[in-house]
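K.L.:
pasting the sequence and the predicted coordinates here, then a few questions.
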Amino acid sequence: MIERVKDDGDEQALTTGIDEKSLKAAVWYTVAQIAQEEEIELGRSMSEPFVASLTELVYAQAEHLALELKAFAAHAGRCTIREEDVKLVCRKSTVLQELLEEEAQRCNTASSTLMAAGTKNAGIKPKKLSKPKPVRVGGLAGTSTSRNLID
């Protein structure tokens, strides 16, 4: 459920009905899952306090990203965050810019292929695209094979 929150006549935020506690729990679960995968790959164990600290770091970074995206959209006079807002936030990281460009090209290619197939086969429904697999960047515990997002 999305609802607009107003204070003194100004739009403040959009909420999705998910409270902060549930969101933090979901972030913790995801970070813990990735940590377990990295433990197996690296042959090292990660303490619970480390996972908790990493979760807080990820959550704080996500909050910061959300505020920046909201500010860029508001500066452009919009309430909707667009691709160009994400590109502006990531402008200082060449690795992130490259990943965004690759994903945008992949999405554009897939959608143009579907549109072309739709005009040729008007009676046939196009196949739904599978969700893209997440790309792990900036691994845990100093892995050298992962790509660092911060330049």
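P.N.:
Noted; the coordinates are in hand.

K.L.:
from here on, just use CA atoms for contacts and neighbour counts.
P.N.:
Fine.

K.L.:
what helix or strand is the residue of the chain most remote from its centre on?
P.N.:
Counting by Cα atoms, centre = their mean, the extreme residue of the chain relative to its mean C-alpha position is G123, 35.3 Å from that point. Counting by DSSP states H and E, there is no helix or strand that carries G123.

K.L.:
also T109?
P.N.:
With DSSP H and E as the criterion, the answer for T109 is helix 94-120.

K.L.:
buried sites along that helix?
P.N.:
Of the residues in helix 94-120, those buried by neighbour count under the rule 16 or more other Cα atoms under 10 Å are V95, L96, Q97, L100, L114.

K.L.:
do the same with stretch 13-33
P.N.:
Residues of stretch 13-33 classed as buried under the neighbour-count rule (16+ other Cα under 10 Å) are V27, W28, V31, A32.

K.L.:
tell me which of those fall in helices.
P.N.:
Residues of those located in helices (DSSP state H): V27, W28, V31, A32.

K.L.:
would you format those residues as JSON lines with distance to A62 included?
P.N.:
Rendered in JSON lines, the data for those read as follows (distance: Cα to Cα, whole Å):
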{"residue": "V27", "distance to A62": "10"}
{"residue": "W28", "distance to A62": "13"}
{"residue": "V31", "distance to A62": "13"}
{"residue": "A32", "distance to A62": "17"}
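
K.L.:
putting a second one here so we can go through both:
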Amino acid sequence: MADPDPEEAAAQKEERLKSALWYSIGQFVDNQCQLKDRNATPQFIGALTELVWAQIESASRDLSTFARHAGRTQVNTADVLLLARRNEGLEALLRQFVDEHRAERRSAATETATRSNGNTAAGREEEGPAGGDEGEGEGEGGVVVGDE
């Protein structure tokens, strides 16, 4: 049997992803409707799914563009924060999350270094696990930018 056409395979993958998104949104909407004693039609769930899908496509294009503009092949936290810049509340929540995550990583790295060396970590707290991760997203895990 011949390999499937790459375009056809991509279309099938997109359909599977949309179906999974529709299912997840349907579960969430059903749960919220039960809590609030409301009903939602399948048409509403379908329209909401299409709206969310369009937002995902737009955000993924923007994130890829930001990463490429910065000369990177991976999306990182700096790109996500840039995407959220027009929504002050979301940006504040994301910055708080990133700051807390970085503090936890520094703390864990300091504890590991202290245990393995038997030394105190005094004076090394500013240095992250990879020699410092104070830059906007530098050293963070990322998503590889596709060729779209």
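P.N.:
Done, it's in. Keep in mind that this is a model prediction, so the values were computed, not measured.

K.L.:
now what about the TM-score between them?
P.N.:
Aligned and superposed, the two chains score 0.66 in TM-score terms (TM-score structural alignment, normalised by the length of the second structure); 107 aligned residues with a Cα RMSD of 1.9 Å.

K.L.:
just the closest of the buried residues of stretch 13-33 of the first structure to R82 of the first structure, please.
P.N.:
Nearest to R82 of the first structure among these is V27, at 23.6 Å by Cα to Cα.

K.L.:
and the contacts of stretch 44-52 of the second structure?
P.N.:
For stretch 44-52 of the second structure, contacts defined as Cα atoms under 8 Å, 6 or more residues apart in numbering pick out K18, L21, W22, I25, G26, V29.

K.L.:
could these be laid out in CSV, adding distance to D62 of the second structure?
P.N.:
CSV is the format used below for the contacts of stretch 44-52 of the second structure (distance: Cα to Cα, whole Å):
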residue, distance to D62 of the second structure
K18, 20
L21, 20
W22, 23
I25, 23
G26, 27
V29, 28
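
K.L.:
of the residues you listed, which is the nearest to D79 of the second structure?
P.N.:
Distance ranking of the contacts of stretch 44-52 of the second structure against D79 of the second structure, using Cα to Cα, places L21 first at 23.6 Å.

K.L.:
residues contacting the most centrally placed residue in the first structure?
P.N.:
The centroid of the first structure falls nearest to A62 when counting by Cα atoms, centre = their mean (8.5 Å). Going by Cα under 8 Å, 6+ apart, A62 of the first structure touches no other residue.

K.L.:
can you tell me the SS state at it?
P.N.:
helix (DSSP: H, G, I helix; E, B strand; the rest coil).

K.L.:
which one in the second structure is aligned with it?
P.N.:
With TM-score structural alignment as the criterion, A62 of the first structure lines up with I56 in the second structure.

K.L.:
so where do the strands sit in the second structure?
P.N.:
Taking DSSP state E as the criterion, the second structure contains strands spanning 74-75, 143-144.

K.L.:
reformat those strands as JSON lines; add mean neighbour count and distance to L51 of the second structure.
P.N.:
What follows is the strands of the second structure, written out as JSON lines (neighbours: other Cα atoms under 10 Å; distance: least, Cα to Cα, whole Å):
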{"stretch": "strand 74-75", "mean neighbour count": "21", "distance to L51 of the second structure": "23"}
{"stretch": "strand 143-144", "mean neighbour count": "13", "distance to L51 of the second structure": "23"}
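
K.L.:
next, format those as JSON lines and append distance to A40 of the second structure.
P.N.:
JSON lines is the format used below for the strands of the second structure (distance: least, Cα to Cα, whole Å):
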{"stretch": "strand 74-75", "distance to A40 of the second structure": "36"}
{"stretch": "strand 143-144", "distance to A40 of the second structure": "35"}
